[in-house]
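Enquirer: With the sequence up front, the predicted model follows.
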Amino acid sequence: MHAVGFDVNGDPGVLRSLDLPAPVPGAGQVLVRVAYAGVNYGELQHVLGDFGPPRGPRGIDVPGLEVSGEVAALGPGVSSLAVGDPVAAYLPDGGGYAEYAVAPAEFTYPLDGTSLRDAGGAALALTTAYGVLVGAARLRAGDTVLIHAAAGGVGSAAAQIARALGATAVYGTVGSAEKADYAKRFGYDAVHLRDAFADRLRDLDVVLDPVGGRTRLASLALLAPFGRLAVYGEAAREPDLTLPVLPFWKSNRSLTGYNIGDLARRAPRTVRGHALSAFALLTSGAIRLDVTAEVPLARAGDALSALASGQTVGKTLLAVTPH
């Protein structure tokens, strides 16, 4: 099968086209013939070495955390799906930048009328958006919400999910005026430039932060009593914060985190529940994922480079065997 992978960490230029044997599904696994693979910051981290050196067969790792496609084969013990079913899948161990990928059956979701293209960037992005809001931030109807990286795939989905779940005000921050114009289409009450939001917002119930660094520190001061700052990334790649604990007590504030990889290992049913709830919103039309770029598999490195440079908005897909 055709795939894109790397045998040494570095910038996205280390990715190269490969011809590899198709994987074989084991017990509780599903083999997916990939139509589309989503492009995510986690894959950039994988290539850069944040998760360690390549550990795959022959020292080669194939990135890719979410795909859509058709079931090609079922491993022993899988009876909830059938060969030929259209599905979306979250791949906690990667492997999506390829013509075939193996996914745990628990993280493989049947598509009920959603196209393979629309679902290609959903299994990770939508699950994360729903999970960070409901699981980590404990969103309640009537909450006011601030979403950093508001124009990205997760951020734009989270804005819609927050609104669908009863948030009364949803604000966003972005890095440029062009991104602000783009983000406004997803129902934000206002979208601020990231270097100016701290002077314009107060008493927020929920802040979602995949950025880190100075943005994270400034967000803490904006929380309402019992407000929650939910961390789910470190895109700024700044040094980690060192925070005293007493101010959280004295100001009635909370800091919480969401990491889908950890949940997949320790609470897989929670991940599946978040995913199914998010997919139900997608199927109903209450939310949508905006695919803004579709590039061939061989250009995966270009797609990750664009993500690294902050050029992208919405969701980028790799067209592997598009339908």
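Expert: Arrived safely, thanks for sending.

Enquirer: switch to C-alpha atoms for all contacts and neighbour counts from now on
Expert: Noted.

Enquirer: and Val47, how far is that from Phe248?
Expert: 36 Å (CA to CA, to the nearest Å).

Enquirer: More neighbours: which of these two?
Expert: Val47 (28 against 14; other CA atoms under 10 Å).

Enquirer: before we go on, here's another structure to hold up against the first:
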Amino acid sequence: MRAIVISKNGAPEVLEWREVPDLRPGRGEVLIDVAASAVNRADVLQRLGFYNPPPGDSEYPGLECSGVVAEVGADVEHFQVGDRVCALLGGGGYAEQVTVPWQQVMPVPDNVSLTEAAALPEVACTVWSNVFMTARLRRSDTLLVHGGASGVGTMAIQLAKAFGSRVIATAGTAEKLARLRELGADEVINYREEDFAEKAEADVILDIMGAKYLSRNIKALRTGGRLVIIGLQGGISAELDLRMLLNKRAAVHGTTLRSRPTDEKGVIVRGVVDNVWPLVSAGAVRPVIYAEVPLAEAARAHEMLDSGEHVGKILLVR
């Protein structure tokens, strides 16, 4: 088969389309003929040498895919050859085939094409696990989403609105802010021109920036608020005013998804299928797709992501 291989760490051109050894599913695994994958910030970090895959996962980039089940290993439940599926991966999505534990595989939701489904696993699982499972967003809560134009951001806005919460989202251009309003954001903030901590009060904050936003995020939290940090684009180290945290009876959670064991991912995946897929099938939540790029041209897709101009997901299609 063929796959995108990171020949060395560096710029997008290090991503090379090569012939690689064929795959066979192991015990409890499903082999998927990949129809599409998607580009995530983690793929860029892996390309740069800062985010290697967990032990045992594929060295090829790609944290999600859609496709058709080609083969199943022993002890696989619920899936059979020919099923249209999408999957949450530890790696390997930038390839013609991928193997994945069956617990991380999901049926393609109704009213979504096989290609579109590749835009869903990583963002749906990230938002469900962090905003709903960890931060316990309630209907009466306000959610503040940083990086609202990202794949995760566009999913968080739609999903929170579908559950009846109020949503504030940040972005850096007027065009992106307008798009976030179209997706359902009740209030938008241009982080280049305004200080979100002076304008926003939130019960839950979904943050991709880390250190740079830590003190202002705590300031923006309401009493009993929950800050969930899922990215470190603004640095890894910052001072925390514990007095403010205590006075607000607030909580700070730091989470990752890729490195979790299969059983934990399986719990998240089942939660997504039970709670998110019905909303997708009904049209209340949709994949937001910025562009579709041939899988062999993954370097061009990474250049798009690096430019920061996208809203939603960039897909890699076969």
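Expert: Done, it's in. Predicted, not measured: the structure shown is a model, and the values here were computed from it.

Enquirer: Helix or strand: which one has the alignment partner in the first structure of Gly225 of the second structure?
Expert: Using TM-score structural alignment, the partner of Gly225 of the second structure in the first structure is Gly227. Using DSSP states H and E, Gly227 of the first structure sits in strand 223-231.

Enquirer: what do you get for Pro54 of the second structure?
Expert: Assigned by DSSP H and E, Pro54 of the second structure falls outside every helix and strand.

Enquirer: can I assume it is in contact with Ser259?
Expert: Yes. Using CA atoms under 8 Å, Pro54 of the second structure is in contact with Ser259, at 5.9 Å.

Enquirer: So for those two, which residues contact both of them?
Expert: Overlap of the contact sets of Pro54 of the second structure and Ser259 (by CA atoms under 8 Å, 6 or more residues apart in numbering) consists of Gly90.

Enquirer: Buried residues, stretch 152-159 of the second structure. List them.
Expert: Within stretch 152-159 of the second structure, the residues that count as buried by 16 or more other CA atoms under 10 Å are 152-159.

Enquirer: Mind checking which of the residues you listed are in helices?
Expert: Residues of these located in helices (DSSP state H): 152-159.

Enquirer: what's stretch 121-131 of the second structure in contact with?
Expert: Residues outside stretch 121-131 of the second structure that contact it (CA under 8 Å, 6+ apart): 63-65, 86-88, 137, 151-152, 155-156, 204, 206, 228, 255, 257, 268-269, 271-272, 276.

Enquirer: I meant to write stretch 241-260 of the second structure there.
Expert: With contact meaning CA under 8 Å, 6+ apart, stretch 241-260 of the second structure is reached by 53-54, 63, 89-90, 126, 130, 134, 215, 218-219, 221-230, 265.

Enquirer: Would you list the buried entries among these?
Expert: So, by 16+ other CA under 10 Å, the buried ones in the contacts of stretch 241-260 of the second structure are 53, 63, 89-90, 126, 130, 134, 215, 218-219, 221-223, 225-230, 265.

Enquirer: and Leu139 of the first structure, how far is that from His148 of the first structure?
Expert: The value you get for Leu139 of the first structure to His148 of the first structure, if CA to CA is used, is 16 Å.

Enquirer: more neighbours, these two?
Expert: His148 (29 against 21).

Enquirer: Which residues are in contact with the counterpart of the more buried one in the second structure?
Expert: Using TM-score structural alignment, the partner of His148 of the first structure in the second structure is His146. Contacts for His146 of the second structure were tallied using CA under 8 Å, 6+ apart; they are 153, 169-171, 205-209.

Enquirer: at 7 Å instead, please
Expert: 169-170, 206-208 (CA atoms under 7 Å, 6 or more residues apart in numbering).

Enquirer: May I ask which of those has the most neighbours?
Expert: Tallying neighbours with other CA under 10 Å puts Ala169 at the head of the contacts of His146 of the second structure, with 30 neighbours.

Enquirer: In JSON lines, list the buried residues of stretch 152-159 of the second structure along with distance to Asp33 of the second structure.
Expert: Converted to JSON lines, these look like this (distance: CA to CA, whole Å):
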{"residue": "Val152", "distance to Asp33 of the second structure": "25"}
{"residue": "Gly153", "distance to Asp33 of the second structure": "28"}
{"residue": "Thr154", "distance to Asp33 of the second structure": "27"}
{"residue": "Met155", "distance to Asp33 of the second structure": "26"}
{"residue": "Ala156", "distance to Asp33 of the second structure": "29"}
{"residue": "Ile157", "distance to Asp33 of the second structure": "31"}
{"residue": "Gln158", "distance to Asp33 of the second structure": "30"}
{"residue": "Leu159", "distance to Asp33 of the second structure": "29"}
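
Enquirer: ok, those residues vs Pro25 of the second structure, which is closest?
Expert: Of all these, Pro25 of the second structure sits closest to Val152, with 29.7 Å by CA to CA.

Enquirer: how close does the residue nearest to the closest one when sequence neighbours are not counted sit to Thr154 of the second structure?
Expert: Nearest-residue entry for Val152 of the second structure: Val123, 4.8 Å, with adjacent residues in sequence omitted and distances by CA to CA, 6 or more residues apart in numbering. Shown here: Val123 of the second structure relative to Thr154 of the second structure, a distance of 9 Å by CA to CA.

Enquirer: Kindly report the same for Gly164 of the second structure.
Expert: According to CA to CA, Gly164 of the second structure stands 16 Å off from Thr154 of the second structure.

Enquirer: for Leu180 of the second structure, same thing?
Expert: Going from Leu180 of the second structure to Thr154 of the second structure by CA to CA gives 7 Å.

Enquirer: before we move on, what about Gly56 of the second structure?
Expert: Gly56 of the second structure is 31 Å from Thr154 of the second structure, by CA to CA.

Enquirer: Name the residues contacting each of Leu180 and Thr154 of the second structure.
Expert: Common neighbours of Leu180 of the second structure and Thr154 (CA under 7 Å, 6+ apart) are Gly148.

Enquirer: Now do the same for Val67 of the first structure: helix, strand or coil?
Expert: Under the three-state scheme (DSSP: H, G, I helix; E, B strand; the rest coil), Val67 of the first structure adopts strand.

Enquirer: Burial check on it, number of neighbours?
Expert: Per other CA under 10 Å, the neighbour tally for Val67 of the first structure reads 39.

Enquirer: show me where the stretch 201-318 of the second structure has helices.
Expert: According to DSSP state H, counting those that start in this stretch, the stretch 201-318 of the second structure carries its helices in the segments 214-220, 242-247, 262-275, 277-282, 298-307.
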